[in-house]
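Participant: Sequence plus predicted model, see below.
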Amino acid sequence: MEWTKGQIEGVVIKKLVKHVDERGFLVETFRIDELPEGLRPLMSYVSYTEPGITRGPHEHKAQTDIFSFIGPGNFMVKLWDNRRDSKTYGNCMKFFAGEDNPLTVVVPPGVVHGYKNVSKTTRGMVLNYPDKLFMGWGRSEEVDEIRHEEKEDSEFGME
């Protein structure tokens, strides 16, 4: 598949504002009144990624991810619209997010996504507020992921 640079239907990228004072800073990572209609996060988690390390690319069949990149660390983020029924099927996006460019990114199901910590020495932090529970209620279901990073000939390159 040949990917085209362009916007992806359903992806929301929101610039975050750090409110800084002598105590430190505060950032609203998401507000329910600013999320797409009907999107309701069901859990949250924090991940730290070592410098130079990539997470993904993978996609979800039913889950929407709401990532917040606020630092520490900076990330290169790549998205590919892999939904054949989407108006933007075949589009890809690449941008940078994190400490230097705080963003919240909404990634709908079927959009392949990955990110790489591009910081030289800083372990990078990412928050996620997915709209599905990992492995379902009571962790009794299969994981909702198609892991492209495990495929040797994957068309979703992070470099």
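Facilitator: Cool, the structure landed.

Participant: Only C-alpha atoms from now on, for both contacts and neighbour counts.
Facilitator: Fine.

Participant: Strands along the chain, start to end?
Facilitator: Applying DSSP state E to the chain gives strands spanning 4-5, 12-15, 19-21, 24-26, 45-49, 54-59, 65-69, 74-81, 91-98, 103-107, 111-117, 124-128, 146-147.

Participant: Please compare the first structure with the one that follows:
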Amino acid sequence: MKITETKLKGCLILEPQVFEDHRGVFFEVFKKRELEDFLGYKIDFVQENTSISKKGVLRGLHFQIGEGAQAKLVSVQKGEVVDVIVDIRPDSKTFGEHIKVTLSDKNHKSIFIPKGMAHGFLSITNEVIFNYFCDNYYNPKMESGILYNDCDLDIDWDFPLSELIISEKDLILPSFKELIK
């Protein structure tokens, strides 16, 4: 497995070695030992989530605060997404910066997202099955987010805005500036 750190410290792209033959494909999504060796600390995933989305669905930008904060390992089982991670750690050199990564059932990449990052994704194929491994249990009292089209973050989703499908809850998320007050 190839592990690459992004410009956001601690945010990693995992690329498995893929074995393909006449039967199909096999790959390891992650190995705990290799991930922990790279990170330099232990990680214990306690919850797995799956979302199924149609083309144009934008979920995010979400994160959990305080004791509810979660590190996540995300991947796509079916389809393709534009995945966006925003560094919201006030002491980070990349505070307020973001990265975009294409995740798909073709490239088999995963992203490890450490605590202190906001996360969202846009489904760009007709059906997406998206998996999340989390190192903390979901607590609705600790959830927060940032508006997907925040002008200070300037995220280009590379998709017609008029075709986005966004939950009512995500449409009323605060701006980045409101969040960091």
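Facilitator: Thanks, I have it. As the structure is a prediction and not an experimental result, all values here were calculated from the model.

Participant: In TSV, list the strands of the first structure along with distance to residue 36 of the first structure and mean neighbour count.
Facilitator: Below are the strands of the first structure laid out as TSV (distance: least, CA to CA, whole Å; neighbours: other CA atoms under 10 Å):
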stretch	distance to residue 36 of the first structure	mean neighbour count
strand 4-5	23	13
strand 12-15	8	16
strand 19-21	24	9
strand 24-26	23	10
strand 45-49	20	13
strand 54-59	19	20
strand 65-69	11	25
strand 74-81	18	25
strand 91-98	19	19
strand 103-107	9	23
strand 111-117	16	24
strand 124-128	16	21
strand 146-147	24	14
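
Participant: Looking at these, which is nearest to residue 34 of the first structure?
Facilitator: Proximity of these to residue 34 of the first structure was assessed by CA to CA; the nearest stretch is strand 12-15, lying at 9.5 Å.

Participant: For that closest one, give me the average deviation versus the second structure.
Facilitator: Strand 12-15 of the first structure differs from its equivalent in the second structure by a mean of 1.0 Å after superposition (mean CA distance after the TM-score superposition for the first structure).

Participant: next one: that strand to chain centre, how far?
Facilitator: Strand 12-15 of the first structure sits 11 Å away from the centroid of its parent chain (CA atoms, centre = their mean, to the nearest Å).

Participant: residues in the second structure aligned with that strand?
Facilitator: Mapped onto the second structure using TM-score structural alignment, strand 12-15 of the first structure spans residues 12-15.
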